[in-house]
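Give me coordinates for this.
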Amino acid sequence: MDTQNPSAPSRTRSRLAANNHPNQGQPHTGGGLRHDNTRHTARFTVIGNHLTQHAELSLLAIGLACHIQSLPKGARVDIKSLTARFPEGATRIAAALRELEAHGYLRRERIRCAGGRIVTRTVSCNQPGRARHADREPARPPHPSKTPTTKPAPRRKALPAVPQPACTAPALLQQAVDLLADLRRHDPRLLLSTCDTAHLASGVAAWLERDVTPTAVRLALTADL
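The predicted model follows:
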């Protein structure tokens, strides 16, 4: 007996999705899309239609999410690594990552490694809102004599506004991203997340295009911390 396709929507969901499809109401004239599919048996990734047909995500964000979901655990998905892999520049990739984070397909966690070093870990969620914390330790039941308390999660402060460069050349923005990523070698406290790096890159680029040297920018960012 052939197994059912787990990604196939139910009849009810199919009818609802069809009502909002851009081709709804158009006559079938023999044209349009046709599929010539072969069932995968190895090296494939199951991607939900809620992602591939997302109504608010850009095409770049959807493609980037599919790429990230296909990667093995431990793969590098920071802006610098993704820019080296794809022709899109750092600015577009950073914007796509922010889209995915805003819609729940990515989240970032700061963890402490051996030796006290704090790093940022990116978690890919194939079903936002139904994330399975398989890589976390299982929760232990509370002690009978203790009443568990729930602490409110701290809210992330809004990032301050930064200057915008007159020129948005990819090479200039990449130089700014590289400079920010290199700050942790000069001060371990300056380990910036992907979101922070993308936000600050335009301000650093504005300095660089005014002929401020990278050394001067680095000193301005690390002095008197």
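
okay, CA-based contacts and neighbour counts for the rest of this
Will do.

Could you report the neighbour count for residue 195?
17 (other CA atoms under 10 Å).

Please give me every residue in contact with the nearest residue to residue 82 once chain neighbours are set aside.
Excluding its sequence neighbours, the residue lying closest to residue 82 (CA to CA, 6 or more residues apart in numbering) is residue 93, at 7.4 Å. Taking CA atoms under 8 Å, 6 or more residues apart in numbering as the definition of contact, the neighbours of residue 93 are 60-61, 79, 82-83.

Which secondary structure element is home to residue 93?
Assessed by DSSP states H and E, residue 93 sits inside helix 90-102.

Check residue 110 too.
Under the assignment given by DSSP H and E, the secondary-structure element containing residue 110 is strand 106-112.

tell me what that strand is packed against?
With contacts taken as 3 or more CA pairs under 8 Å, 6 or more residues apart in numbering; DSSP states H and E, strand 106-112 sits against helix 90-102, strand 118-124.

among those, which is the most enclosed?
Stretch with highest mean neighbour count among the helices and strands packed on strand 106-112: helix 90-102 (a mean of 20; mean count of other CA atoms under 10 Å).

Next one: the nearest residue to residue 118 once chain neighbours are set aside from residue 195, what distance?
Spatial nearest neighbour of residue 118, chain neighbours left out: residue 112 (4.3 Å); criterion: CA to CA, 6+ apart. Separation of residue 112 from residue 195 (CA to CA, to the nearest Å): 19 Å.

now residue 70
From residue 70 to residue 195 the distance is 22 Å (CA to CA).

packing partners for the longest helix along the chain?
Across the chain, the helix with the greatest residue count (assigned by DSSP state H) is helix 194-208. Applying 3+ CA pairs under 8 Å, 6+ apart, one finds that helix 194-208 makes contact with helix 90-102, helix 170-181, helix 214-222.

can you put the ones you listed in TSV and add distance to residue 108?
Written out in TSV, the entries for the helices and strands packed on helix 194-208 read as follows (distance: least, CA to CA, whole Å):
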stretch	distance to residue 108
helix 90-102	8
helix 170-181	16
helix 214-222	23
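
now the other sequence, so there's something to compare against:
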Amino acid sequence: MQEHIVVLTGAGISAESGLSTFRDSDGLWEQHNVYDVATPEAFERNQELVLRFYNERRRQLQTVQPNPAHRILAELENRFRVTVVTQNVDDLHERGGSSCVLHLHGELTKARSTADPGLIYDIGYNDIHPGDTCDHGSQLRPHIVWFGEEVPMLDAAAELVRTADRLLIVGTSLQVYPAAGLVYEVDVQVPVTVIDPGEPAAVSRARVIRKGASEGLAEWVRMLG
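Below you'll find the model as predicted:
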């Protein structure tokens, strides 16, 4: 049976492709305070601003490409069963070739109904406008988990982490909950590696590779043999 590698990824892996990280040191994202563009209250207050913000993110996403880190993870599927659990809302893992990706915080390339969260539409890199509605006539919104909202895929992600033979954490500071709590779902016997150039939150017994995603993953694969 193939070894199962579960990979938790965050903004650091997408930053190498040129995408802005969600929370920079100044608390702004593309010059917007996140609480003005990434909360249900913001959407109620200024729907047009929020939609425009995500339309811009979608257009930006269309202009960037997967980087070597995304491709390394995809190539691992030649030897292992690989599941990527990502906090990122971009589609770079899929475009890089990964076949099993769980998005914790939603997906930029999808829209959903404001009335029925189960009504989700693939929109690619197209805009969402005020007045664009679902099949039942309710306004569409980005298929994104905003601050203050539940993370519907969290239980499924925890189940996946519990089946890991190796846990790999790439490009995330492990400081944003509830996603950061996933590292505690792994069995105590399972080797854990953290790849991040900064100072990720302490994970007991983890091997830490303090390098960027692409360089660190290449090093980790060499160590695998």
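
TM-score them against each other, please.
The pair, once superposed, lands on a TM-score of 0.22 when counted by TM-score structural alignment, normalised by the length of the first structure; 87 aligned residues with a CA RMSD of 6.2 Å.

now residue 201 of the first structure: how far from residue 179 of the first structure?
Residue 201 of the first structure sits 9 Å away from residue 179 of the first structure, taking CA to CA as the criterion.

Now for residue 201 of the first structure: which residues touch it?
Shown in contact with residue 201 of the first structure (CA under 8 Å, 6+ apart): 173, 176-177, 180.

Quickly check these for the two that are furthest apart.
Greatest spacing in those, by CA to CA: 173 and 180 (10.7 Å).

Remind me what the helix of greatest length in the second structure packs against, helices and strands.
Under DSSP H, the helix in the second structure containing the largest number of residues is helix 47-63. Secondary-structure packing of helix 47-63 of the second structure (3+ CA pairs under 8 Å, 6+ apart): helix 34-37, helix 40-45, strand 106-113, strand 140-144.

What residues sit buried inside the helix or strand just after the third one?
Next helix or strand after strand 106-113 of the second structure toward the C-terminus (DSSP H and E): strand 120-122. Along strand 120-122 of the second structure, the positions that meet the burial threshold by neighbour count (16 or more other CA atoms under 10 Å) are residue 120.

Contacts made by strand 120-122 of the second structure with the rest, please.
Contacts with strand 120-122 of the second structure, where a contact means CA under 8 Å, 6+ apart, come from 109-113, 143.

For burial, what's the neighbour tally of the closest residue in space to residue 57 of the second structure that isn't next to it in sequence?
In space, and not counting its chain neighbours, residue 57 of the second structure is closest to residue 108: 7.8 Å by CA to CA, 6+ apart. Residue 108 of the second structure has 23 neighbours, counted by other CA under 10 Å.

again, but for residue 197 of the first structure
Here the count is done by other CA under 10 Å, and residue 197 of the first structure has 21 residues near it.

is it true that it touches residue 179?
No. If you go by CA atoms under 8 Å, residue 197 of the first structure and residue 179 don't touch, sitting 9.7 Å apart.

Now render the helices and strands packed on helix 47-63 of the second structure as CSV, adding distance to residue 217 of the second structure.
Supplementary listing: those in CSV, determined by distance: least, CA to CA, whole Å:
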stretch, distance to residue 217 of the second structure
helix 34-37, 30
helix 40-45, 36
strand 106-113, 24
strand 140-144, 28
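
To residue 51 of the second structure, which of the ones you listed lies closest?
Using CA to CA as the criterion, the shortest distance between residue 51 of the second structure and these is 7.3 Å, found for strand 140-144.

what helices or strands is that closest one leaning on?
Going by 3+ CA pairs under 8 Å, 6+ apart, strand 140-144 of the second structure lies up against helix 47-63, strand 106-113.

Tell me which of the ones you listed sits most buried.
Among these, highest average neighbours (mean count of other CA under 10 Å) belong to strand 106-113, with a mean of 22.

Please name every helix or strand in contact with it.
Under the contact criterion of 3+ CA pairs under 8 Å, 6+ apart, strand 106-113 of the second structure touches helix 47-63, strand 120-122, strand 140-144.

Switch these over to CSV, and while doing so, append distance to residue 28 of the second structure to every line.
Written out in CSV, the entries for these read as follows (distance: least, CA to CA, whole Å):
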stretch, distance to residue 28 of the second structure
helix 47-63, 13
strand 120-122, 28
strand 140-144, 18
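
ok, now which ones touch the closest residue to residue 110 of the first structure other than its chain neighbours?
Excluding the flanking residues, the one nearest residue 110 of the first structure by CA to CA, 6+ apart is residue 120, at 4.4 Å. With contact taken as CA under 8 Å, 6+ apart, residue 120 of the first structure is in contact with 108-111, 193.
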